[in-house]
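K.L.:
Attaching a predicted model along with its sequence, questions to come.
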Amino acid sequence: MADLFSSSDIPDPKGKAPRPLADRLRPQTLAEVIGQKQVLGPDAPLGVMLAAGALSSIIFWGPPGVGKTTIARLLADETDLHFIQISAIFSGVPELRKVFEAAKMRRQNGQGTLLFVDEIHRFNKAQQDSFLPHMEDGTILLVGATTENPSFELNAAVLSRAQVMVLTRLSPEDLEDLTLRAEDELGKPLPLTEAARHALYEMADGDGRTLLNLIEQVSAWTVKEPLDAEQLGKRLMRRAAKYDKSGDEHYNLISALHKSVRGSDPDAALYWFNRMLEGGEDPRYLARRLLRMAVEDIQLADPQAHTIALHAWETYERLGSPEGELALAQAVVYLALAPKSNAVYTAYKASREAARKTGSEPPPHHILNAPTKLMAEQGYGAGYAYDHDAEDGFSGQNYFPDSLPRTQFYKPVERGFERELSKRVSYFDKLREERKKSGKT
């Protein structure tokens, strides 16, 4: 390590270029990798594979800066495979052909190849299919890396031949370990208070590579006293939250918001709502989803929820940002605290399924209109009881097809306004039974 540069990055007499801190701290063995114990531990998938000496093709799925490339490179070292790295962004069919031909030659000479494909999800279907024969005959051991959900972005054929391993954001403890390792390499502690160190970890947002870049900047500063969190914030820009409005983070965060509202937690709901806004989400999308929550999860337990969500959307359209976003936040809180029910949704699905199965059954004749003499002769409208003329304004007649038994699809819950609806359902059921017994239906 004597030929490496200090934190001042002043070139040595040999004229070598300075090496970034992230490169200098790159692990040399899998045991040196910080974090990812769920993959690398002795009883974890990769640990078990290596112990058994039976490494299969792998897809690493995780956010940037968590070690996907490093682990792939170290896997090649651990298994004596020739390491080849390509990026799906810059490689096409010609490059892939060259890689496969070289791997075949290498295999004939007794050397296996670990092909690491960064951003593998960017390859189209045909390009992904080109890996299959070479994976099957052992020409290559494929290790792909992706930040996108493999279930949606990778071919089923590739997934069936590889094991997906999920790499996670580095925890605060992992980031602290990485910082201590960096300080040891730099030969001095960072000029930060304890609170500022934690602020630095927040800025890194679970990304080890980002943290090392920030540490490299901080270590170069000349300060008289350790900086506090506020001073650090003035000198460094906070890393933008990882959020792709069309990718996994979009769907993960809207799921978190929706489930927080459904779970009646206004604080968590506000947190996810603002996470999406901070990530640049269109407030109109959030307004539409809030209306969906009212319709899907609250329904008639609080009919006002629908109106609140709709008015919040309309208010945003009239006020715009940032004032209009407050109206949406009010709707978030109201919906989270509203009584919940999916009784109408359940009834809708059940009744639609019944309608699908019995779609040719005609209505009973007594509720059909008879605008012509022929229709009247056929019994249309015969025996119809006009409810307004009936006792209690309720005739109790059957409105289902004659061949279909009466079925209760709607079963209101004992929450919110649906308590009152439940009483009405019971009331009409009782009247219906009385009419039936008296022979008036």
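P.N.:
Here it is on my side, so go on.
K.L.:
all contacts plus neighbour counts: C-alpha atoms, from now on.
P.N.:
OK.
K.L.:
which stretches of the stretch 301-441 of the chain form helices?
P.N.:
Assigned helices in the stretch 301-441 of the chain, in chain order: 303-319, 323-337, 343-357, 373-377, 418-438 (criterion: DSSP state H, counting those that start in this stretch).
K.L.:
typed the wrong thing, it's the stretch 101-250 of the chain
P.N.:
125-129, 132-136, 150-153, 156-160, 172-186, 194-204, 208-219, 229-235, 248-262.
K.L.:
Redo the ones you listed as CSV? Include distance to T307 and mean neighbour count.
P.N.:
Formatted as CSV, those follow (distance: least, C-alpha to C-alpha, whole Å; neighbours: other C-alpha atoms under 10 Å):
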stretch, distance to T307, mean neighbour count
helix 125-129, 46, 14
helix 132-136, 54, 14
helix 150-153, 36, 14
helix 156-160, 44, 14
helix 172-186, 43, 17
helix 194-204, 39, 19
helix 208-219, 45, 19
helix 229-235, 42, 14
helix 248-262, 16, 18
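K.L.:
alright, now check it against this:
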Amino acid sequence: MSDLFHDEPTQAEALPKTAPLADKLRPARLSEVIGQEHLTGPEGAIGRMVAAGKLSSMILWGPPGTGKTSIARLLADAVNMHYKPISAVFSGVADLKKAFAEAETMARTGKQTLLFVDEIHRFNRAQQDGFLPFVESGLVTLVGATTENPSFELNAALLSRSQVMVLHRLDDAALATLLARAEDIMERPLPVTADAKSALISSADGDGRFLLNQAETLFSITIENPLDPAGMAALLQRRMPVYDKDREGHYNLISALHKSLRGSDPQAALYWMARMLVAGEEPLYVLRRLVRFASEDIGLADPQALVQCLAAKDAYEFLGSPEG
């Protein structure tokens, strides 16, 4: 039979068998992107741009594993633009010049370029300024991806020429959909019980890539009976908390601790404090913030709060970890 009658290979079929599961499950259309419907849906900012057939420069800001790279690639396909990806981790001025020269060549053929810059916050201020004339002239449509707050990490001039799109962590329903797609492509269910699958979803903490990497490990084993939560935990590595001690994760968690205390929610306050300590935060830093809270936020409403915090600080300094 003629090749004309053969079906086009799917994205998963076109990839080598050794490709990671996360690559095999990369969406082929914007409508397949999971968990970001507030942006990619018909009423979302990106969905409206695609419907109009014209993109503006944008910054995709969100946690790891939420689909930033996939969205950028699919945007170029959706509006028939040349897709040029670079990484700020591995690229310098010479690479940027090559990218802009390539965009000029494509422009002469009548095709616009979508320049995707992964980890754009890694470029210094001078390098970020280098984008401005090319973005202003329309030679490239810039799509930057970052896990850091753009207001802190990107030049004001670059931000004024871009829209910031905030991607959300994937919720449990979105992660469950990802696992269902993984089971479909592997043509068998995960070798875990229902309780273990729920624990697996919870452990991902909204990171789709991490979840699929864990699922790939589970698919690679051969066992007679499905694993329960304890058996699965013994097999898989524990996810390390996302926490940058000198960057945004640090301030997000201490802010969450303060808000929980102000809301009189002791369970939430203990949770956020535990997350900081497990991630390696210095306990004396947490104690300093609690002393400040006892003084500034509680004050005369409970004068003993400050006494208790100072006593906890003294006890920790005297005993050290873990007894402190």
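P.N.:
Alright, I've got the coordinates. Treat the numbers as computed from the prediction; the structure is a model and nothing was measured.
K.L.:
TM-score for this pair?
P.N.:
The TM-score (TM-score structural alignment, normalised by the length of the second structure) is 0.94; 315 aligned residues with a C-alpha RMSD of 1.6 Å.
K.L.:
related to what we said a few turns ago, output the helices of the stretch 101-250 of the first structure as TSV; include the columns distance to A269 of the first structure.
P.N.:
Listed next are the helices of the stretch 101-250 of the first structure as TSV, based on distance: least, C-alpha to C-alpha, whole Å:
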stretch	distance to A269 of the first structure
helix 125-129	38
helix 132-136	44
helix 150-153	27
helix 156-160	35
helix 172-186	24
helix 194-204	21
helix 208-219	29
helix 229-235	27
helix 248-262	5
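K.L.:
Point to the residue nearest the middle of the first structure.
P.N.:
N252 (2.3 Å; C-alpha atoms, centre = their mean).
K.L.:
Roughly how far does that residue sit from E230 of the first structure?
P.N.:
31 Å (C-alpha to C-alpha, to the nearest Å).
K.L.:
Could you list which residues are in contact with the alignment partner in the first structure of Q163 of the second structure?
P.N.:
When the first structure is aligned by TM-score structural alignment, Q163 of the second structure is paired with Q163. Shown in contact with Q163 of the first structure (C-alpha atoms under 8 Å, 6 or more residues apart in numbering): S56, S57, I58, I59.
K.L.:
what about 7 Å?
P.N.:
Applying C-alpha atoms under 7 Å, 6 or more residues apart in numbering, we find Q163 of the first structure in contact with S57, I58, I59.
K.L.:
Keep only those residues that are still in contact in the second structure, please.
P.N.:
Mapping the contacts of Q163 of the first structure onto the second structure (both residues aligned by TM-score structural alignment, their matches' C-alpha atoms under 7 Å) leaves S57, I58, I59 still in contact.
K.L.:
Rebuild those as CSV, extending it with neighbour count.
P.N.:
As requested, these are arranged in CSV below (neighbours: other C-alpha atoms under 10 Å):
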residue, neighbour count
S57, 19
I58, 21
I59, 25
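K.L.:
In strands, which of the residues you listed appear?
P.N.:
I58, I59 (DSSP state E).
K.L.:
For Q28 of the first structure, state which of the kept ones among the contacts of Q163 of the first structure is nearest.
P.N.:
I58 (20.4 Å; C-alpha to C-alpha).
K.L.:
I'd guessed that closest one sits against R161; true?
P.N.:
No - taking contacts as C-alpha atoms under 7 Å, I58 of the first structure lies outside contact range of R161: 8.5 Å.
K.L.:
D9 of the first structure: which of the helices of the stretch 301-441 of the first structure is closest?
P.N.:
Of the helices of the stretch 301-441 of the first structure, nearest to D9 of the first structure by C-alpha to C-alpha is helix 323-337, at 47.2 Å.
K.L.:
List the contacts of the closest one.
P.N.:
261-262, 264-266, 269-270, 287, 294, 305, 308-309, 312-313, 315-316.
K.L.:
Quick check: of the residues you listed, which has the highest neighbour count?
P.N.:
Per-residue neighbour counts (other C-alpha atoms under 10 Å) across these peak at A294, which has 31 neighbours.
K.L.:
wait, what's in contact with K68 of the first structure?
P.N.:
Per C-alpha under 7 Å, 6+ apart, neighbours of K68 of the first structure: F60, A145.
K.L.:
does I84 of the first structure sit in a helix, a strand or a coil?
P.N.:
strand (DSSP: H, G, I helix; E, B strand; the rest coil).
K.L.:
Please tell me how far it sits from Q28 of the first structure.
P.N.:
For I84 of the first structure relative to Q28 of the first structure (C-alpha to C-alpha), the value is 17 Å.
K.L.:
ok so, going back, just tell me which of the helices of the stretch 101-250 of the first structure ends up closest to K373 of the first structure.
P.N.:
The nearest among those, by C-alpha to C-alpha, is helix 248-262 at 54.9 Å.
K.L.:
okay, the angle between the closest one and helix 323-337?
P.N.:
With axes from the mean of the first three to the mean of the last three C-alpha atoms, to 10 degrees defining the directions, helix 248-262 of the first structure sits at 50 degrees from helix 323-337.
K.L.:
State the distance from the residue nearest to the centre of the first structure to W272 of the first structure.
P.N.:
From N252 of the first structure to W272 of the first structure the distance is 10 Å (C-alpha to C-alpha).
K.L.:
and the nearest residue to A294 of the first structure once chain neighbours are set aside, what does it touch?
P.N.:
Ranked by C-alpha to C-alpha, 6 or more residues apart in numbering and with sequence neighbours excluded, the top spatial neighbour of A294 of the first structure is H306, at 5.2 Å. Residues near H306 of the first structure by C-alpha under 7 Å, 6+ apart: L291, A294, V295.
K.L.:
and H306 of the first structure, what pairs with it in the second structure?
P.N.:
In the second structure, H306 of the first structure lands on L306 (TM-score structural alignment).
K.L.:
for R19 of the first structure, same thing?
P.N.:
In the second structure, R19 of the first structure lands on A19 (TM-score structural alignment).
K.L.:
Tell me the spacing between its match and R262 of the second structure.
P.N.:
For A19 of the second structure, the distance to R262 of the second structure - C-alpha to C-alpha - is 48 Å.
K.L.:
returning to what we had before: looking at I84 and Q28 of the first structure, which is more packed in?
P.N.:
I84 (17 against 13).
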